[in-house]
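>>> kindly generate the corresponding structure for this input.
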Amino acid sequence: MAYGDPGRPVDKTSAAMLEALFTSSPVGLHLLDTDLRVVRLNTATPAMQGVHLDDLVGRPVREVYHMVEDGDMETVLHQVLETGEPLWQRIVRAQIKGEPPEERHFEVTAMRLERGPQPEVLGLAVTAVDVTERERGRARTKVLDAVRRRVGRALDPAVTGEELVAALVPEFADIAIVEVVDSVIRGDEPPPAPLPPGTALMRTAFGSGQAHPPQAYPVGEVRRLPGPTPFTQALADLRPRVVPLHASDPWMPFDPPRVEAMHSSKSHTLLVVPLALRDTALGLVSLYRTGQSPPFDTGDQQLAVELAAHTALAIDNARRYIREHTIAATVQRQLLPRRPETHASLETAYLSVSGAGPGSWYDTMTLSSARTALVVGNVSGRGLNAAASMGQLRTVVRSLSAFDLSPDELLARLHDTAAELAFERANLPLGDPLRREALTADCAYAIHDPLTGTCCLATAGYLAPVVIRPDHTMSVPDTPAGPCLGVAEDAPFATTEFEVPVGSVLVFTSDPLVTGYLAESSRPLRAAPDYAERPLQELCDDIVYSLPEGLGAGDAAVIIARTRSFPAEGFASWRFGDDHASVATARRRTGEQLAAWGVDDETAFNTQLIVSELVTNALRYGAPPIEVRLIHDRMLTCEVRDAGQAAPHLRHARVADEGGRGLFIAAELAQSWGVRYVNSGKMVWTEQPLADDR
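As a prediction, this is how the structure comes out:
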């Protein structure tokens, strides 16, 4: 830039304009020589008010403006002198001398001054525009955006406080502390302001830009705030406060540890903001500025109120989730079995991965003929509604299992029930939010038969178990996945039967991700055959330890079962043809077997009568071959199988009828009875308690 032409004098108008710029312009104007010393400057700018011109002329520019952040400003100005390339609108932070010194933001532009045909470098013309308020506004907007983006992502009040501290330090405060009412952490309703005396707060987050910041109280400590202090006052009237910190403040003796931490960190200003929502107090945010940082001003206080309002809403959402989750978990705990039932041929243990969600369930049920049913399932949704739906479906499964249905038929009936529940939900009032949540569920239902060494399985969804056999082979049964329960789909359910030799371990889970991981890479399951005598609960723990943190699996309910051998002397069976003499033979052999088992006379007599009546019915209404089987387990089970498909019918015979009382007599003598259809016909069974079980 040419500074002037030596052959052409400066006219009066130009001179007057220059004089006006240097005496009245609000823009900072500076003329620097080639050594970056001040030749002339505008003392009318706010930054130079009260400064004498004679005190600044001839001094290096670094002594006029103390650079706070941009320490290489002199290097940049030298580059402008050397290259002639202007510097445009560079933002620098500088500290203006005063009591106390004030930090300001300036937008700096610098141009080289030249004269003559072969330019002679005279120095620099520098403009400095004070943009402090603009930059502070931008910084506040950036902090507000960061808080809105980062705070509230986790439904945990403590984590929410950590997110706020991370967003505020060091961009807005040098030290930030979040304290939350202890009852709010547990999910209770926040107390109305002013807080009752003795209300406990938990320090959930602490952040500082210092290397070894002093802390009055550790994170996680629950304590009552002493008072009166600015902290208790903010929780009383729910108003923020900017408090300059002085050693002589009258409230400081009430909280010595906190005051000591303030002095050790060289804090000079406190901004305390209540976490409030609908006139209730959830906690407190304490912000400090230390050292050379500027004190909090009115704009900072207004911003802090917005940040606290967003954080309070996030904490309240987390509190509501915790409360709902606690209620749902309590309901689930009451609906699920506390401990596995005892089965002679199947040892079972229950497991929850990450604390199974309220829609997950597991169950084991004792069936007739020494068999055991194993069930896992998972209902969509969360909270109390999922727990309630889970309880309904679990009850239906238990009720249907009493009818001795095959797994595919039971799931078909369960599917109908789930569809009815989904229809009821879809027809709730328009304002009910549950109406918009679809009701679907996955379920696996399996029946283990120790006498045949097989397991019969059907699934709704992809919940097939992992099977580890004694020969160290691991597999997932190839079971066709039926439709999820409750969906508008009428696809049939399929049943798969597979062998489970004695000593096999079966793992049923309500989450396919857990099943897939265990089947592919789980070390504990691959060593499962070595757990022949080890408690199953220890295997459950090993499975939890083996699951990777990043698996992405949700909460899962798990059943682990280990098969045992059924004593060979605990059952007996005989086959008969269509000869009516078979009735007497079956009765005699039954008596001999019961005598060998030491069954009491009354039970033995009743059992012989039951066998006689059931075999007679099979000969009359069924088809050969006829098989009689006795099972001596927790109950005395009597089974009569024939090849006919006709359903037996319990009826009350009239006085003049000569027959029709057989099944009625058997039902009266037995504690329970039923009919189970198999591939080769049907089986009528009865159960009687043994003498020790009465």
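>>> rest of the way, CA atoms for contacts and neighbours
Fine.
>>> residue 84 and residue 111: what is the separation?
7 Å (Cα to Cα, to the nearest Å).
>>> next: residue 168.
For residue 168, the distance to residue 111 - Cα to Cα - is 38 Å.
>>> check residue 375 too.
81 Å.
>>> state which helix of this protein is the longest.
Counting residues, the longest helix found in the chain (DSSP state H) is helix 298-335.
>>> buried ones in it?
300-301, 303-305, 307-329, 331-332, 335 (16 or more other Cα atoms under 10 Å).
>>> and stretch 464-476, by the same measure?
464-470, 474, 476.
>>> ok now the longest helix of the chain, how far from the chain's centre?
14 Å (Cα atoms, centre = their mean, to the nearest Å).
>>> after it, which helix or strand is next?
strand 346-353 (DSSP states H and E).
>>> quick one: list the elements packing against that next one.
Applying 3 or more Cα pairs under 8 Å, 6 or more residues apart in numbering; DSSP states H and E, one finds that strand 346-353 makes contact with helix 536-546, strand 556-563.
>>> now the angle between strand 556-563 and that strand, please.
160 degrees (axes from the mean of the first three to the mean of the last three Cα atoms, to 10 degrees).
>>> in the stretch 451-600 of the chain, which spans are strands?
For the stretch 451-600 of the chain, applying DSSP state E, counting those that start in this stretch gives strands covering 454-460, 466-468, 474-475, 481-482, 496-499, 505-509, 556-563, 571-576.
>>> highest mean neighbour count out of these?
Across the strands of the stretch 451-600 of the chain, the average number of neighbours (mean count of other Cα atoms under 10 Å) peaks for strand 505-509, which reaches a mean of 27.
>>> and stretch 375-386, how far apart are its ends?
With Cα to Cα, one end of stretch 375-386 sits 17 Å from the other.
>>> following up with a second sequence; could you model it the same way so I can compare the two?
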Amino acid sequence: MNRAGEGTMSHARKASGDIDFRGPLDVRRAATFVVDGQDIVIGWSPAAQQLLGYGPTEIVGQPVGTFLRPSAAADSRTAEPLVASPAEAPAPSFPDRDLHTAVHRDGHRLQLVTAVCHLAGQAQRVVVVADSEGLAEWDSRLAMLDGLATQSPLGFAIYDTERRLVWCNAASEEELGRPLAEVRGGPADELYPRGRVVTPGYPESLDAVMRHVLETGEPILDLHFLGEQPSDPGRVHLWSCSYYRLQDADGRTLGVCEDAFDISDRYEAQRQLNLLVEAGRRVGTTLDVIATADELAAVVVPEFAAAVEVDLAAVVLDGEVPDAAGPTGGELIRASSCSASHAAAPEGPAHSSGALRHHPHPVEYASGSPQHRSLASGGLVLEDDTLVVPLRASGTALGLVTFVRHRGSAIFDRAAVAVADELAARAAVSIDNARRYTRERAAALALQRQLLPQYLPPNSAVEVAHRYLPTDALSGVGGDWFDVIPLSGTRVGLVVGDVVGHGLHAAATMGRLRTTVRALAPMDIPPDELLKRLDDLVGQSAEVAADPYGAAAGSDDVATGATCLYAVYDPVSRRCTMARAGHLPPAIMEPGGRVSFPDLPAGPPLGLGGLPFESLEVELSAGSLLALFTDGLVESRDRDIDKGLDTLARVLGEDSNSLEDLCDRVIAELLPGSTTTDDTALLLVRTRGLDSRRVAAWSLPAEPVAAGQARELVTGQLSDWGLDELAFTTELIVSELVTNAVRHAKGPLRLRLIRDSTLVCEVADTGHTAPHLRHSADDDEGGRGLFIVAQLVLRWGTRYSRDGKSIWTEQALPPG
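Model (predicted):
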């Protein structure tokens, strides 16, 4: 700014270097001649010769009327001869200042203004003449100087070399609030107390600025000075000031000139515009209602108000929409409050003050208060130093914001009210967005809680722990899933899957797949067959979603490309059967600490079809650890999948008695900071073996006597287990199941009892036809046995195998 000012001032000096404020009638430079009492020229100056063209020998001794005539006698049609008789050339009269017509030596005429000085003696008058055009220019200069001194809105002041005031114009006197006679000789820093220069790169005091100008001669332009105007105490003003050194004709320094213009209104408008820009940048950066209210308070204080309070309807914090009538006093929550101590010194652009925030709490306003009136009317209310503006978005009142300015500071004028209204409007939109997000996120999390198991009940077959990390951290939902499904015969189904995509669409698709698996699993079909049925379902969904031209109309809602791993573990045989559809195989850690990934046939992802799925059966010792996971755990942009699998194997191989702790270590090692570029599901399963003393199995012939043998075997076993209370019911169940097997099936029969959390009874045969529960008519001789069995058990069903089928039942154990 200083360099640009120097160039501008230098150019101004060159452009106006020929300006002479002495005036054309100054006797030292003007055309003059002397006349006696008879109006005979007796003296002639060189300037007169230059103006009129006559030399001294030509004009001295001639009557003045030979070249100068009154303006009324001027005749511009013909030139008058130089030599004329007194009768032909009347002598002009000479008042103190008048307009005359002069005849130049070459004959042209020009208008002159005369000024006369009367003398005593032979030379009675000295006449000073000047061209009328030059005089008019000089008069305009004088008018300009007079206007600068008396009428200009710019303040002008002159300080001597000691930086003390020696002169100021009327505008400066008005600012100072005292006449020049009272303030003459005062230093600038005392005339404007508590003021300071706020332009970067310059000293803060005016005295130091003037000293710099006096010493260097470099002018300073557009220097911003902030302070209180003496005639308007308590209010801060901003001036744009310029300083330049004053010198006389000989180059001696006389002092420094100051011109200043009050730009407080422009500064305030710019400051308010900057405030709106800052609010647009800082308010609404998060989708949190309380954080948004805090951001508004932080922007407003102290730049716009000394204190601010943001009150919201209580339902807004929960993501709901307030009633159409708007929030009442009892329904408001103080979302944010910020204040700054009022300082006596002026607040500059870089001023900042500490703020105090409060935790949300209920707030009520008394009847008649500005806030109560704003709530009642729905409009803004201005009362003294308090401005209350409602927060409205989409036609709904969300709350209100209260701005407070200390007494003595700038009041809320029309411009400030408009800025406050705009701030509240912008904040209301951000708060409403945060409210909508809160509601949508709550709905998404509710959906996620319904789609994923939040709690897995204890299971005698396995001990489990799990983790789920969605990529969409904002909504908290994704397309990966896991499940643990209790099956018949104390077995358990383990499943983990991955749906392509993220967010609600992927979560909804995942929910349908998980529900389908839970519906198919209790049918006790093999894992490869379950995946085949799941693949058929996904393929049918893709066909329905496609339009007649083959384009996928609902591609966002189709699970084509989803992967799944399904395993069934039997704690009695300690064998695990598993199959996968394009999914990663599980990690298996043996009790000794060895970790391996079984060579499980991959199979195509769900929905592609065309290839069969294959199962693999492995035997697991009690205490083995299975890790089922999605690819988001082991694969990332900066790590290939092989390295991720090696890291997983290393972490699983570490000793850990707690599966929860092991889950945390796996996540911490593979996903530092719990950040993931893909949805991640992890299911850790530690197998258990069912004690052989809790399992009893027998082979029976497919003959009518088998029912009686079965009743005897069951009764004896239940007595050994201390379950005599269940003997009668179990005899009835076994008798019915064995009788049906003998009547409708072939080959040997197998009877098994399992004492677990329930009493499991199984009858297996080589047939593949399952009995069906039905209502028998009054005249039917059979068909009531299975109906009676169903009333005596918790649940029952049929499980198929390669060798036939098993009919199973579960009974509740006696209390204690």
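>>> if we can go back for a sec, who's more crowded, residue 168 and residue 111 of the first structure?
residue 168 (22 against 19; other Cα atoms under 10 Å).
>>> which residue in the second structure aligns with the more buried one?
For residue 168 of the first structure, the aligned position in the second structure is residue 300, judged by TM-score structural alignment.
>>> one more: residue 149 of the first structure?
Per TM-score structural alignment, residue 149 of the first structure is aligned with residue 281.
>>> what's the most distant pair in the buried residues of stretch 464-476 of the first structure?
464 and 470 (19.3 Å; Cα to Cα).
>>> and the residue nearest to residue 169 of the second structure when sequence neighbours are not counted, what does it touch?
For residue 169 of the second structure, ignoring the flanking residues on the chain, the nearest one in space by Cα to Cα, 6 or more residues apart in numbering is residue 149 at 4.5 Å. Residue 149 of the second structure makes contacts with 156, 168-171, as judged by Cα atoms under 8 Å, 6 or more residues apart in numbering.
>>> got the contact list for residue 591 of the second structure?
621-625.
>>> how about a cut-off of 7 Å?
For residue 591 of the second structure, the contacting residues are 623-624, by Cα atoms under 7 Å, 6 or more residues apart in numbering.
>>> before we move on, what about residue 89 of the first structure?
So residue 89 of the first structure contacts 107-109 (Cα under 7 Å, 6+ apart).
>>> again with residue 276 of the first structure
Contacts of residue 276 of the first structure (Cα under 7 Å, 6+ apart): 238, 282, 309, 312.
>>> same check on residue 572 of the second structure?
689-690.
>>> among the strands of the stretch 451-600 of the first structure, which comes closest to residue 153 of the first structure?
Per Cα to Cα, nearest to residue 153 of the first structure of the strands of the stretch 451-600 of the first structure: strand 556-563, 22.9 Å.
>>> tell me how far the closest one is from the chain's mean position?
23 Å.
>>> now it and strand 505-509, what's the angle there?
Going by the same axes, to 10 degrees, strand 556-563 of the first structure makes 160 degrees with strand 505-509.
>>> contacts for strand 556-563 of the first structure next, please.
345-353, 356-357, 360-362, 376, 502-511.
>>> average offset of it relative to the second structure?
Following superposition, strand 556-563 of the first structure is found to deviate from the second structure by 4.9 Å on average (mean Cα distance after the TM-score superposition for the first structure).
>>> just want the angle from that strand to helix 536-546.
Using the same axes, to 10 degrees: strand 556-563 of the first structure against helix 536-546 is 140 degrees.
>>> gap between residue 519 of the first structure and residue 512 of the first structure?
In terms of Cα to Cα, residue 519 of the first structure sits 10 Å off from residue 512 of the first structure.
>>> contacts only, for residue 467 of the first structure.
Neighbours of residue 467 of the first structure in contact, by Cα under 7 Å, 6+ apart: 474-476, 505-507.
>>> any idea how far it lies from residue 460 of the first structure?
18 Å.
>>> please apply the same query to residue 9 of the first structure.
Look at residue 9 of the first structure and residue 460 of the first structure: by Cα to Cα, they are 98 Å apart.
>>> wouldn't residue 379 of the second structure be in contact with residue 390 here?
Yes - the pair residue 379 of the second structure / residue 390 is scored as a contact, 6.3 Å apart, by Cα atoms under 7 Å.
>>> quick one: which of those two has more around it?
When residue 379 of the second structure and residue 390 are compared for neighbours, residue 390 comes out ahead with 26 against 14, by other Cα under 10 Å.
>>> spatially nearest residue to the more buried one, not counting backbone neighbours?
Closest to residue 390 of the second structure by Cα to Cα, 6+ apart is residue 400, at 4.1 Å.
>>> understood, closing this out.
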